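Enquirer: coords please:
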Amino acid sequence: MTEGLTHSTTLSDALVILGAAGIVIPVFHRFRITPVIGFILIGILVGPFGLGRLVPQAPWLYHVTITEPEALVPFAEFGIILLLFTIGLELSFNRLWTMRKLVFGLGALELLIIGALLAGVFTVSGQGTTAALALGFALALSSTAIVLPISGTSSPVGRAALSMLLFEDIAIVPMIFVLGALAPYAQADGWEGLVDTLWQGLVVVIALLVIGRLALPRLFAQAARTKSPELFLAASLLVVIGASLATAAVGLSPIVGALIAGLLIAETEYHGEVEGIIEPFKGMALGIFLITVGMSIDVMKVWDDIGAIAVAVVGVLVLKALVTSILLRLMGARRSTAAETGLLMASPSETTLIVLSAATAALLIDRETAQFWQIVTAIGLTVTPLLARLGRAVARRVEPAPEVSERQGGESPAIIVGAGRVGRLVADMLLVHGKPYVAIDTDADMVERARRKGYNATFGDAARSKALDRLGIETAPAVILTMDEPVLAQRLTAKLRKAHPQLPIIARARDLNHATVLYRMGASHAVPETLESSLQLSEAVLVDLGVAMGPVIASIHEKRDEFREQIRREANLGHTPKLRTGSAETG
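Expert: Below is the predicted model:
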C-alpha cells in the first residue's frame, strides 16, 4: 500500500514538472524571456510554501503541487552537473586566446573588484572572512543563460558581456574546487583531511586531462562514424558521469568533474554537436533545479523580510552596475555601451545558486543566510530582462547611437554544408576570390580528410539549428548545400528559408525535377548536376569543332540562364519541368 502511494506521489510530481515545462518554455519563449525565471516562479507556486500550503483546505491541489520536494534533489543535482558541463564546453582555449585581453583584463577586474567589495560589506555586517568571501564572489557572478541571449555576442555590449562572463565561467572552476574540497570535512574543524583531498583531487584532475586528451577524440570519432544521435548522446553522458564520479570518489564535488569533461570536449571538433545533443537534457534538468530553488522560497518569509530583501536586491544591483560601468569607461568603452552593459550584468546568476549550495554544504554559511540570498538571487534573475530594457533606454539618453555601425571581426564566412568533393571545390573557388568560408559535415572521416588538406571544416549536423548558429548563420552571406542527399537538401532549404527569409541559399540538385522542388522550398539558386554536365559536354564539343572560346562561353551562360528561368517559372506554377537540350529531354 505504501509502495503504491509512493509511486502515485512520484508520478503526480513528475506530471506537475512536465506540465510546468510545457507551459513555461513556450510561453516565455513567445515573449523572448528566459525560462529560468519561469521555472523559479513555478517552483514558488507549486512548492510547499505556495499552493502546497493550501492542500489541507483544498485536497484537489495535491494534484498540481510538488508533494515530495526532497525526491527532486538527485535530478536537480544532475541539472547542475549538466550546466557546469556546458559551461566547460564554452571554454575552449582557442576562444579564450582570441579574447584574452578582454577576458583576463576586463573580466578579471570586474569579478575581483565586485567580489572584494561585496565581501567587505559582508565582513562589516558580521560574517566571517570565509563566509564573506563565498557570498561576495557568488553574488558577483552574472547570468550567462539570461545575458547572452539578450545581448548577443556581435555588438559592443555583447562582446563586453561575453568577456566578463567567460572569465566568470573560468573562475567557477577554482571556486567549486575549493568548496567541494571543504565540504566533506565541514563537520569537523573545516581543514582536517583537506590536504589529502586536494592532492588526491589534483591527481585525478591531471589523470582526467591526460586520458581525456588521448581518448576523447577517438571516442567521439567512433560515435560520429555511426551517424547515430543516440550513440553520440550515450558517449557524452558516459564522459560527464564518468568524470563526475571520478572527482566525487576522492571527495571533490562531482561538478568539478563535469567542468573538466566540458573543457576536454571543447578542444575536440565535436564540441558543437555534443552541446546541441545535451542542450534539451540540460534545459530540463536545470529546470528541475530552478523549481527546487523556487520551492525553497517561503513567500510569507519574503513578505515579512520585504524591507531587508529589497535593500539587498537594490544594493547588489547598484554596486555591480556602477563598478562594471566605471571599468568599461576606464577601458575606453562608449558611455552608452558602459551604461547598458553595467545594468545588464547587474543581476546575480543561476550559478550563484550553485555556489551558495556548495558553500552551505561546506558549512561556510548557514541555511538561513543561504535562503535569504537565494531569494535575492531569484528576484535579481527575474528582473534581468527589465534591467536590459532600462539599460537600452539609459544608453540612448546618455549618448545617441552612431549613425553608421562599425563592422567588427571582418567579413562573415559563407557556410558550405558538405565537405566532400563538391564542397571542397566550392571552397577552392571562394578562396580564389578571397571570400571566407566554413564547411560542416556529419561524416567525421570526410571532415578529417578535408582538414588534413587545409580546408576549414568542422563536424556537425546542419539540420540542427544550434550547429548553424555556432557557425554564424545570422551574419553569413550565403549557405551552399553541396551534399548528395535530395530529401535532406529539401528539408534544410525549407527550414533555412523559414528562419532566414533574406539568406541566399544555393543548393546542389540531382536533376531538373529536384531543382524545381528546391526552388519551391525557397532556394535562391538550384544547380542540377545533369544540366551542368550537358553544358560542359556542349562546351567541349564546340571548342573541339573550332568555335572560338568567347562565343562558346557566352552561349553556355545564355543557355544556363534560360534553363534557370524556365525551372523557376515551372516551380512557381507547380509543374514538373519538361526542358530540352537540342532534341533530347533532360532530367
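Enquirer: contacts, neighbours, all on C-alpha from now
Expert: Noted.
Enquirer: how about residue 332, secondary structure?
Expert: Here residue 332 takes the coil state, with states given by DSSP: H, G, I helix; E, B strand; the rest coil.
Enquirer: Count the neighbours of it for me.
Expert: Neighbour count of residue 332, defined by other C-alpha atoms under 10 Å: 9.
Enquirer: Residue 497 too?
Expert: Neighbours of residue 497 (other C-alpha under 10 Å): 18.
Enquirer: For the comparison step, fold the sequence that follows:
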Amino acid sequence: RKQLATRHGREAFAVLLFQDVSVIPLLALLPLLSDSGTHAAGGWMAAVKGLAVIAVVIISSRIVVRPVLKAVASYGGREVFTAAALLLVVGAALIMEKIGLSASLGAFLAGVLLADSEFRHELEADIEPFKGLLLGLFFIAVGMSANLGLVWERPLAVLGLVLGLMLAKFALMYAIARIGGAPNDTAQRLAVSVSQGGEFAFILFVAAGSLGIFDAGTAQLLVVVVTVSMLLAPLAFEAHERALARWTERHATPEFDAITGPGNPVIIAGYGRVGQIISRVLRMCGVPFTALEASYQQVDFVRRFGSKVYYGDASRLELLEAAKTGEAKLFVLSIDDVEASVKTAAVVRKHFPQVPILARARNRVHLFRLRDLGVKLIWRETFPTSLDIARHALLSLGFGIAASERAVSLFRQHDEQRLEAQYAVQHDEAQLIQTSREAAAQLQELFEADGLQPLPGFPQPAAAAAPKE
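Expert: Have a look, this model is predicted:
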C-alpha cells in the first residue's frame, strides 16, 4: 500500500523489528520454563549459558567477524564475500545447536549481526534475487507444519484465541501510540498493522515444544492461531481503512474559511515548509499577506503558534476572488503537492494574468509543467541547497574560496542553460537523453577552459550523462 513512509508505517516497521529482535532473549530463556520447574537449577544454567553465548557472539562479531569480512571484501570477489556471510550464518546455527540451543536462534542472531555491519547494503543487494524464494520456502514450511484441520475440529477455540490475540495487541498498541502522542487515526492504523502474530512465533513454539514446555497438541493449536491471524491481518486492515474513510466522510473537516476584509499585496498559496519561511520574512519586513492552506491539520497546527492562515483550496476561483487576488502585487505558489500546484497556477494564470507568480517547483518535470502555463519565476526547491552543500564540500576538500565560488557559479549557469535546452525537447525522450549527454561533456570542457582543475591526488573526472532530477 506504499505506506512505509507514513508515520504509522514507520512505527509499525519499528514494532515488527523489535518483535523479531526480542526472539533472541526469549529463545535463550525458554529453558527456564522447561520440566515444570523440577530441574530449576538446570533451567537457570541453560538460560545463563544461552545468554552468555549470545553475548560472546555479539562481542566476537565486532572483534573477529567484522575484520574477517573486511578482509574478504577487500581481497575476495563478490561470490566469496557472499559465501563468507553464509558460512557465518551456518556456523552460528551449528554452534547454537551444539550447545543445546535452537539453530534458528543462531541463524537469526547471525543475520542481525550482519545487518548491523557496514556491509548490510552489499549483502542485501547480493541476496535480493533469492529473497522471494527464501521467504516462499519459509512460509511453505510454516504452512506444511500448520494443522489447519484444527480450524474445523476446534473452531471456537481457534476463533477465540485469534480474536483474543488480535484484540489484545490492538488495544495495547493503540494505548501506547496514544500515550506517545500519535493522532487517533495514526494510532488505529498502527494497532491494526501489528495486530497479527509474528512469524518468529513459529520458531518459539517449535523450540518450546522440543523442551517439553507444552505438548504437541498445544503447539499445533498455537501455530494455527498465529497462521490464521496472519491471514486475517490484511483483511482487517482493509476493513479498518474503509470504516475509517466512512467515519471521516461523516465527520468531515470544517468548511473552507470565509475571507473578508481588504486584500493584501501578497497571496501565499501553501503554508508548508516553504510557505512558512517566506511568510516569516515578509512579516519581519512589515509586508502584509494572505496565506491559504488546503490541509486542515496543517492550518490547525500553525494556528496554535499564532499564525493567521485561511483554510481553503487555492485552486478554487471563488476563494481567490475573496482573497482579492486581482488586487495583489504577487502570488507566491508554495504548495507541496505537484498536481495541486499546477492546478492552482492554471487558475491564477487564466483569471488573474496580470498578477506575477513566484513558484516553487519540486523537480524539473514540475518546473516544465509550470512553464507550460506561462509561469516565468520558478525556483527548484533542492537546487540552491545542493549548490550550497557542494560549495562547502569543495572548501572542505581544500579548494580555495574563489575557486569554490567560481565552480558553483559555472555549474549554476550551465545547469540553467541545460534546463532551457531540456525544456525545448521535454516530450522527445531520445532528444532529452542526447541533450543530457552533450550537456555533461560541455560542462567538463567549460571547467577545463576556465582553468578549474582538481587538486593533486584527485583523479581527473570523466564526462558522464547528467541524471534527471
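Enquirer: Where does the equivalent of residue 105 of the second structure over in the first structure fall, secondary structure wise?
Expert: When the first structure is aligned by TM-score structural alignment, residue 105 of the second structure is paired with residue 256. Secondary structure from DSSP states H and E places residue 256 of the first structure in helix 254-266.
Enquirer: mind listing what's buried in that helix?
Expert: 254-266 (16 or more other C-alpha atoms under 10 Å).
Enquirer: One more: stretch 182-197 of the second structure?
Expert: Neighbour counts over stretch 182-197 of the second structure (16+ other C-alpha under 10 Å) mark 182, 186-197 as buried.
Enquirer: from the residues you listed, which ones fall inside strands?
Expert: When these are checked against strands (DSSP state E), there are no matches.
Enquirer: Which single one of the residues you listed is nearest to residue 28 of the second structure?
Expert: Ranked by distance to residue 28 of the second structure (C-alpha to C-alpha), these are led by residue 197 at 20.0 Å.
Enquirer: Distance of that closest one relative to residue 222 of the second structure?
Expert: Per C-alpha to C-alpha, to the nearest Å, residue 197 of the second structure is found 10 Å from residue 222 of the second structure.
Enquirer: Repeat that for residue 357 of the second structure.
Expert: With C-alpha to C-alpha as the criterion, residue 357 of the second structure and residue 222 of the second structure are 63 Å apart.
Enquirer: What of residue 208 of the second structure?
Expert: Using C-alpha to C-alpha, residue 208 of the second structure is found at 11 Å from residue 222 of the second structure.
Enquirer: what about residue 276 of the second structure, which SS state?
Expert: Strictly by three-state DSSP, residue 276 of the second structure counts as helix.
Enquirer: how deep is it tucked in, by neighbour count?
Expert: Using other C-alpha under 10 Å, residue 276 of the second structure is surrounded by 17 other residues.
Enquirer: which residue lines up with it in the first structure?
Expert: Applying TM-score structural alignment, one finds that residue 276 of the second structure falls in a gap with respect to the first structure.
Enquirer: Now do the contacts for the alignment partner in the first structure of residue 69 of the second structure.
Expert: Under the alignment defined by TM-score structural alignment, residue 69 of the second structure is paired with residue 220 of the first structure. Residue 220 of the first structure makes contacts with 232, 235, 270, as judged by C-alpha atoms under 8 Å, 6 or more residues apart in numbering.
Enquirer: which element is residue 220 of the first structure on?
Expert: Residue 220 of the first structure belongs to helix 194-226 when elements are defined using DSSP H and E.
Enquirer: got the angle between that helix and helix 254-266?
Expert: For helix 194-226 of the first structure against helix 254-266, the angle by axes from the mean of the first three to the mean of the last three C-alpha atoms, to 10 degrees is 40 degrees.
Enquirer: Distance to residue 89 of the first structure added to the buried residues of helix 254-266 of the first structure, as JSON lines?
Expert: Output for those, formatted as JSON lines (distance: C-alpha to C-alpha, whole Å):
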{"residue": "254", "distance to residue 89 of the first structure": "16"}
{"residue": "255", "distance to residue 89 of the first structure": "13"}
{"residue": "256", "distance to residue 89 of the first structure": "13"}
{"residue": "257", "distance to residue 89 of the first structure": "13"}
{"residue": "258", "distance to residue 89 of the first structure": "10"}
{"residue": "259", "distance to residue 89 of the first structure": "8"}
{"residue": "260", "distance to residue 89 of the first structure": "9"}
{"residue": "261", "distance to residue 89 of the first structure": "8"}
{"residue": "262", "distance to residue 89 of the first structure": "4"}
{"residue": "263", "distance to residue 89 of the first structure": "5"}
{"residue": "264", "distance to residue 89 of the first structure": "8"}
{"residue": "265", "distance to residue 89 of the first structure": "6"}
{"residue": "266", "distance to residue 89 of the first structure": "5"}
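Enquirer: Strands of the stretch 151-300 of the second structure, start to end?
Expert: For the stretch 151-300 of the second structure, the strands defined by DSSP state E, counting those that start in this stretch occupy 266-269, 289-293.
Enquirer: looking at those, which is closest to residue 371 of the second structure?
Expert: Between the strands of the stretch 151-300 of the second structure, strand 266-269 lies closest to residue 371 of the second structure; by C-alpha to C-alpha that is 17.8 Å.
Enquirer: Tell me which residue of the second structure lines up with residue 389 of the first structure.
Expert: The alignment partner of residue 389 of the first structure in the second structure, by TM-score structural alignment, is residue 238.
Enquirer: Next, find the distance separating its match from residue 199 of the second structure.
Expert: For residue 238 of the second structure, the distance to residue 199 of the second structure (C-alpha to C-alpha) stands at 21 Å.
Enquirer: Compare the two (neighbour count), which wins?
Expert: Ranked by neighbour count (other C-alpha under 10 Å), residue 238 of the second structure and residue 199 place residue 199 first, with 17 against 12.
Enquirer: Show me what that one aligns to in the first structure.
Expert: Match for residue 199 of the second structure (TM-score structural alignment): residue 350.
Enquirer: so what's residue 14 of the second structure up against?
Expert: No contacts exist for residue 14 of the second structure under C-alpha under 8 Å, 6+ apart.
Enquirer: Can you tell me what it aligns to in the first structure?
Expert: Residue 14 of the second structure maps onto residue 163 in the first structure, with residues paired by TM-score structural alignment.
Enquirer: pretty sure its match is in a helix, no?
Expert: Yes: when three-state DSSP is applied, residue 163 of the first structure is found to be in a helix.
Enquirer: Dump the buried residues of stretch 182-197 of the second structure to a markdown table, plus distance to residue 411 of the second structure.
Expert: Listed next are those as a markdown table, based on distance: C-alpha to C-alpha, whole Å:
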| residue | distance to residue 411 of the second structure |
| --- | --- |
| 182 | 44 |
| 186 | 44 |
| 187 | 47 |
| 188 | 49 |
| 189 | 46 |
| 190 | 45 |
| 191 | 49 |
| 192 | 50 |
| 193 | 47 |
| 194 | 48 |
| 195 | 52 |
| 196 | 53 |
| 197 | 54 |
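Enquirer: Fine by me, we can end here.
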